[in-house]
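S.K.: What follows is a predicted structure for the sequence shown.
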Amino acid sequence: MNSIKSHKDLHIWRKGMDITEAIFRLVKSFPKEEKDILTNQMKRCALSIPSNIAEGFGRNSNRSFIYFLAIARGSLYELETQLLLAERFHYIKDVQLLHTVLLQIQEEGKMINAFSKTLH
């Protein structure tokens, strides 16, 4: 991690930012009655992914970083579950974006797992 100067240098952080941006675009088309329920929860989960990666990096301890990566991973899988529920409820209009985000989530999970192993 010597060449990494900031959390912004981490590919896992940048991918988390991309996922968050996609979620904010995706939920715009949800039914109005969902704006205060599932939409807000999905946004919080998405925001949690890059935020916890950044916080873990800022702790300057591998042990703390691993802990925050685990939280980010948990938020990632919580978000995936919420996306699948939104799909079941037919809230998602842009199916292509949904599939793209689900692939990004899978990639991000693998990347977080691999990165976390390098910190042990």
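M.R.: The structure has been received and is ready for your questions.

S.K.: from here on, contacts and neighbour counts on C-alpha atoms
M.R.: Fine.

S.K.: Can you spell out which helices and strands pack onto the lengthiest helix in the chain?
M.R.: In the chain, with assignment by DSSP state H, the single longest helix is helix 62-88. On a contact count with 3 or more CA pairs under 8 Å, 6 or more residues apart in numbering; DSSP states H and E, helix 62-88 meets helix 38-58, helix 95-118.

S.K.: now with 10 Å?
M.R.: Using 3 or more CA pairs under 10 Å, 6 or more residues apart in numbering; DSSP states H and E, the elements in contact with helix 62-88 are helix 11-26, helix 38-58, helix 95-118.

S.K.: ok, structure two:
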Amino acid sequence: MAKIASHKELTVWNNAMDAAMKIFEMTKSFPVEEKYSMVDQMRRSSRSVAANLAEAWRRRRYEAAFTAKLNDAEAEATEVQTWIELAQRCGYIDQETATELDETYEHIIGQIVTMIRQPGKWTLDRRSGGER
């Protein structure tokens, strides 16, 4: 694995950012009565996936802290999937859009789970102060 200097170089972080922007754009067309409920929740949880990935990256000196933040990112991604399903059932998005977004988040979850299962590939070696 090539040395990654910033969380912004992580493919999963970029995927999460792209997905959050899709959610942001999509929710602009939701009914006004959803502005302070579903729209806020969808935007918050989608943004939180990327934010938790960034936090995990900064906590990679400690494997437990690193994996805890990754678990938070995974949980937020599954929350987004629930909001997507609700938006589709409420008729705010069509089935095709819902399926596409759900698959996007399923892919992100898979990337996160891979990192959780192999934290040693991502965490820093505390003895030497560098990456393993």
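M.R.: Perfect, I can see it now. Computed from a predicted structure; not experimentally measured.

S.K.: Overlay the chains and give the TM-score.
M.R.: Overlay of the two chains. TM-score (TM-score structural alignment, normalised by the length of structure 1): 0.91; 119 aligned residues with a CA RMSD of 1.5 Å.

S.K.: that older thread, could the helices and strands packed on helix 62-88 of structure 1 be laid out in a markdown table, adding distance to Asn2 of structure 1?
M.R.: Shown next, in a markdown table, are the helices and strands packed on helix 62-88 of structure 1 (distance: least, CA to CA, whole Å):
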| stretch | distance to Asn2 of structure 1 |
| --- | --- |
| helix 11-26 | 15 |
| helix 38-58 | 12 |
| helix 95-118 | 13 |
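
S.K.: Name the stretch among those that sits most buried.
M.R.: helix 38-58 (a mean of 21; mean count of other CA atoms under 10 Å).

S.K.: now that one against helix 95-118, angle please.
M.R.: 30 degrees (axes from the mean of the first three to the mean of the last three CA atoms, to 10 degrees).

S.K.: on average, how far is helix 38-58 of structure 1 from the matching bit in structure 2?
M.R.: For helix 38-58 of structure 1, the mean deviation from structure 2 after alignment is 0.5 Å (mean CA distance after the TM-score superposition for structure 1).

S.K.: Please tell me I have it right and Asp40 of structure 2 contacts Thr27.
M.R.: Yes: the pair Asp40 of structure 2 / Thr27 is scored as a contact, 9.1 Å apart, by CA atoms under 10 Å.

S.K.: what's the overlap in contacts for the two?
M.R.: Each of Glu34 lies in contact with both Asp40 of structure 2 and Thr27 under the rule CA atoms under 10 Å, 6 or more residues apart in numbering.

S.K.: Report the separation between the residue nearest the centre of structure 2 and Asn15 of structure 2.
M.R.: The centre of structure 2 sits closest to Val49, judged by CA atoms, centre = their mean, with a distance of 2.8 Å. Note on Val49 of structure 2: its distance to Asn15 of structure 2, by CA to CA, to the nearest Å, is 10 Å.

S.K.: what is in contact with these two at once?
M.R.: Tyr105, Ile108.

S.K.: list the contacts for the residue nearest to the centre of structure 2?
M.R.: Val49 of structure 2 neighbours (CA under 10 Å, 6+ apart): 12-13, 15-17, 19-20, 69-80, 105, 108-109, 112.

S.K.: Excluding residues flanking it in the chain, which one is nearest it?
M.R.: Sequence neighbours aside, Ala73 is the residue nearest to Val49 of structure 2 in space, at 4.5 Å (criterion: CA to CA, 6 or more residues apart in numbering).
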